[in-house]
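*Asks:* Generate coordinates for the sequence data below:
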Amino acid sequence: MTEFIPPGTRYFDLPSPFPMKRGGELRGARVAYETWGTLSPGGDNAILILTGLSPDAHAASNAGNPEPGWWEAMVGPGKPIDTGRWFVVCVNALGSCKGSTGPASPHPATGQPYALDFPALSIEDGARAAAHVVDALGIRRLACLVGNSMGGMTALALLWQRPGIARTHINISGAARALPFSIAIRSLQREAIRLDPEWNGGRYDDAHYPESGMRMARKLGVITYRSALEWDGRFGRVRLDSDRADDEPFGLEFEVESYLEAHARRFVRHFDPNSYMFMSRSMDWFDLGDYCSPHCGDHATDVHGALAALGRSGLEKALAIGVHTDILFPLQQQEEIAEGLRAGGCDATFLPLPSPQGHDAFLVDFERFGPAVRGFLDGLG
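*Replies:* Okay, here's the model as predicted:
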């Protein structure tokens, strides 16, 4: 088991012990983060970015690491999140294998990776960890809290825990609760890993790594991150050239199969399987409606609880962006976020975008997402 930490990463040591929502605690835990720009004397020009499941803290190139980041087109001087104006912080999620403490990190009592001895991880744990970084950096109040995908969930949890921690919020392809379809997909991903003999109850190493399980899990993920419209437009029914076709019976035959295989192979051994399991399950567990009083309704069957919980955010203004072709975090979830925030007195806007690229659109469709984010931030006083 290996941690995959980009150069230039900085760390904040969490309070020890750090209690976890579902029981247990972490000792000697840390959170990885990176920054861009300069914090104003009043500490009021800060933007916090909370990420999806797999990204590290390196959202964009900076002095500590000149390599392009996972959101390079969005963060930097003159870009939609303009580091000439804003002090930008990106935090690697708690539970990850990319700098923040997670199942691949050494257990302080044994020096060996936590593996399945890592405490049950919740979205709320990651939110509390991120809040500690904000406080440590001397940020009086965030000018804007930005959350993408899983980070959108974490952002909402943070706003519940610390109402008023941010003046504004951009929620991108996020959700206030996990839906059954998304839970089902993530359950299959975890099952693929668990059924790989090399997973060995979470006790594997570089020589015995559940590569097949991780490949299958990643393929399932990639299929849902994009849309049927994009798959059809990019690949159609094009077959592989004879010299590239898989000679195995029932092997790779179509271009789309080859794409998924290549994508999966780039991912395996660059992300810890146990981290994948813990973080995936944390999303399934998340339901902001759990914090609402019982009169709000049956949280398993309606959205009343989540909508009511959103009302205590303390936000002045918000933007919830979604994509018509997103099947993993469907458009209705971003509309619900805007509705709930408005009910609490926030000036919240719901922006549905017609991108063909599904859930991953915010990582690739910068022609649509760039102007939306820039316009919102430019409008802040």
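
*Asks:* going forward, measure contacts between C-alpha atoms and count neighbours the same way
*Replies:* Fine.

*Asks:* chain center to stretch 287-297, what's the gap?
*Replies:* The chain centroid and the centroid of stretch 287-297 are separated by 24 Å under Cα atoms, centre = their mean, to the nearest Å.

*Asks:* which SS state does the residue most central in space within the chain fall under?
*Replies:* Centroid-nearest residue in the chain: residue 52, 1.3 Å away (criterion: Cα atoms, centre = their mean). Secondary structure assignment for residue 52 (DSSP: H, G, I helix; E, B strand; the rest coil): coil.

*Asks:* tell me which residues of stretch 13-32 are tucked away?
*Replies:* For stretch 13-32, a neighbour-count test (16 or more other Cα atoms under 10 Å) marks 13-14, 18, 20, 26-27, 29-32 as buried.

*Asks:* wait, I meant stretch 198-214
*Replies:* Judged by neighbour count (16+ other Cα under 10 Å), stretch 198-214 contains these buried residues: 198-199, 202, 204, 209-214.

*Asks:* Another sequence for comparison is provided below:
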Amino acid sequence: MREFIPPAARFIALPSPFAMRRGGELAGARIAYETVGRLTPERDNAVLILTGLSPDAHAASHPADTDPGWWEAMVGPGKPVDTDRWYVICLNSLGSCKGSTGPASPDPTTGEPYGPGFPELSMEDIADAAAHAVGALGVERLACVIGTSMGGMSSLSLLDRHPGLARGHINICGAASALPFSIAIRSLQREAIRCDPHWNGGRYDDGNYPQRGMFTARKLGMMTYRSALEWDGRFGRARIAPQDGGTGGNNGHREDHQNHGNHGNHGDYRDGDAPLPRDPFGHEFQVEDYLERHARRFARRFDPNSYLCLSRCMDRFDLGESRGGSTEAALARIRLEKALVIGVETDILFPLRQQRQIADGLAAGGTDVTFLAMDSPEGHDAFLIDTVRFGAPVAKFLTTL
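*Replies:* Got it, this is the predicted structure:
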């Protein structure tokens, strides 16, 4: 169990103890964050980014860490989220392994990682921790909250539980609750990890690590982050070139330059590739090799217990249920000046009807809402890859705040 903390991450201490919604509490917990841009004397230009399942707080490069961030094309000087104008705060979610307190963090009562003993996490806990972090940074009211993927869920919880915290909201490929298909996929991912012989009830270490379970979980995730349309156009039935010796090849197809999770919503591509073994039933098609490569790059860069914790948290989120009513009524109770809700027509993990529900619900409460259905082949990951298409409406919306 290890944490993977960006070199420029800073930390905000949470109230101790920090009570968890489903029971239990954390002592000495913290939230990791990074900021880009300058806060105005009036403190009215802060934009908060809440991330998908696996990103860290390094959304964009800056002098303290010049490596590209997981949303580098969208955040920075002159970019859609223009840091010449906005003071951008990106938080690593509570429960993660990228600097914020989570299962890989030491339990102060034992000195050992929490592991499977980490208190049950809810989206409301992530939201409350984010609200505390914003206040600790001296911001009373945000100009905008931007939530992507799982961050779209935590953003809605934040806005619901902390009225008046933001003027505007951008929800990208988010949802107000988890759908059965998404729950089923994440259930299989968790099962793959827990069935690995090295899982050991969540008490693994670097020498006995559930790597194959993480490989399978990651591959299942990658299949839902993209669309069948993209798989067809990108790989077709292309086979691995014989000269590659089983290590694969991309037949001229580009490799991803964004790391969705680094769920950038999904991976870290800084590690080198190791040769893939050949066997009679091994990889024959390039799409198989692609999935294997991405799984290898991710498996040792995200803690399995954190993966389980955040995944389960997503499944259990229902904005309406948390308020004892319907999802539509809960959305209508959120008070904002403006909102931009973006979905992708090819997204199978957070399908377009979920973003339409968010837009309709916020509008019913009086928010001035713009809803966009993107025609992108990239599926759920489109906001990380198809940034030309996403950048224009995000930039336009922010100019109206």
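
*Asks:* Per the alignment, residue 366 of structure 2 pairs with which residue of structure 1?
*Replies:* Aligned by TM-score structural alignment, residue 366 of structure 2 pairs with residue 345 of structure 1.

*Asks:* Check which helix or strand that match maps to.
*Replies:* Under the criterion DSSP states H and E, no helix or strand holds residue 345 of structure 1.

*Asks:* Next: residue 216 of structure 2.
*Replies:* helix 211-225.

*Asks:* residue range for the helix or strand following that helix in structure 1?
*Replies:* Beyond helix 211-225 of structure 2 on the C-terminal side, the first helix or strand identified by DSSP H and E is helix 228-235. Aligning helix 228-235 of structure 2 against structure 1 (TM-score structural alignment) gives residues 228-235.

*Asks:* Please list the outside residues in contact with that stretch.
*Replies:* By Cα atoms under 8 Å, 6 or more residues apart in numbering, the residues outside stretch 228-235 of structure 1 that reach it are 255-256, 325, 356-358.

*Asks:* next one: stretch 107-127 of structure 1
*Replies:* 1, 20-28, 93-95, 102-106, 153-155, 157-158, 201-203, 274, 278-279, 281-283, 285-286.

*Asks:* Which residue ranges of structure 2 form strands?
*Replies:* Remark: strands assigned in structure 2 by DSSP state E are 10-13, 18-19, 25-26, 30-36, 46-50, 75-76, 81-82, 87-91, 142-148, 166-172, 338-344, 368-374.

*Asks:* Determine the number of other residues adjacent to residue 70 of structure 1.
*Replies:* Other residues lying near residue 70 of structure 1 total 17 when counted by other Cα atoms under 10 Å.

*Asks:* tally of neighbours for the closest residue to residue 186 of structure 1 other than its chain neighbours?
*Replies:* In this structure, residue 186 of structure 1 finds its nearest non-sequential neighbour in residue 280, 6.4 Å apart by Cα to Cα, 6 or more residues apart in numbering. The tally of other residues near residue 280 of structure 1 (other Cα under 10 Å) stands at 22.

*Asks:* Tell me which residue of structure 2 lines up with residue 280 of structure 1.
*Replies:* In structure 2, residue 280 of structure 1 lands on residue 311 (TM-score structural alignment).

*Asks:* Tell me the residues of structure 2 aligned with stretch 141-151 of structure 1.
*Replies:* Going by TM-score structural alignment, stretch 141-151 of structure 1 lines up with residues 141-151 of structure 2.

*Asks:* Now do the matching stretch: everything it contacts.
*Replies:* By Cα under 8 Å, 6+ apart, stretch 141-151 of structure 2 touches 44-53, 152-155, 164-175, 263, 265, 314, 350, 380, 401.

*Asks:* Any of these buried? List them.
*Replies:* By 16+ other Cα under 10 Å, the contacts of stretch 141-151 of structure 2 give 44-53, 152-155, 164-175, 263, 265, 314, 350, 380 as buried.

*Asks:* just checking, residue 370 of structure 1 touches residue 80?
*Replies:* Yes: with contacts counted by Cα atoms under 8 Å, residue 370 of structure 1 reaches residue 80, the gap being 5.6 Å.

*Asks:* Specify which residue of those two has the higher count of neighbours.
*Replies:* When residue 370 of structure 1 and residue 80 are compared for neighbours, residue 80 comes out ahead with 21 against 17, by other Cα under 10 Å.

*Asks:* and the gap between the more buried one and residue 369 of structure 1?
*Replies:* Look at residue 80 of structure 1 and residue 369 of structure 1: by Cα to Cα, to the nearest Å, they are 9 Å apart.

*Asks:* Residue 85 of structure 1 too?
*Replies:* For residue 85 of structure 1 relative to residue 369 of structure 1 (Cα to Cα), the value is 19 Å.

*Asks:* So between those two, which is more surrounded?
*Replies:* Neighbours were counted for residue 85 of structure 1 and for residue 369 using other Cα under 10 Å; residue 369 has more, 21 against 17.

*Asks:* Please report the distance of the counterpart of that one in structure 2 from residue 148 of structure 2.
*Replies:* Under the alignment (TM-score structural alignment), residue 369 of structure 1 pairs with residue 390 in structure 2. Separation of residue 390 of structure 2 from residue 148 of structure 2 (Cα to Cα): 12 Å.

*Asks:* and if you look at residue 356 of structure 2?
*Replies:* 15 Å.

*Asks:* With neighbour numbers in mind, choose between those two.
*Replies:* residue 148 (28 against 18).

*Asks:* what residues are up against the residue nearest to the more buried one when sequence neighbours are not counted?
*Replies:* With sequence-adjacent residues excluded and distances taken as Cα to Cα, 6+ apart, residue 148 of structure 2 is closest to residue 172, at 4.8 Å. With contact taken as Cα under 8 Å, 6+ apart, residue 172 of structure 2 is in contact with 146-149, 152, 341-343, 355, 383.
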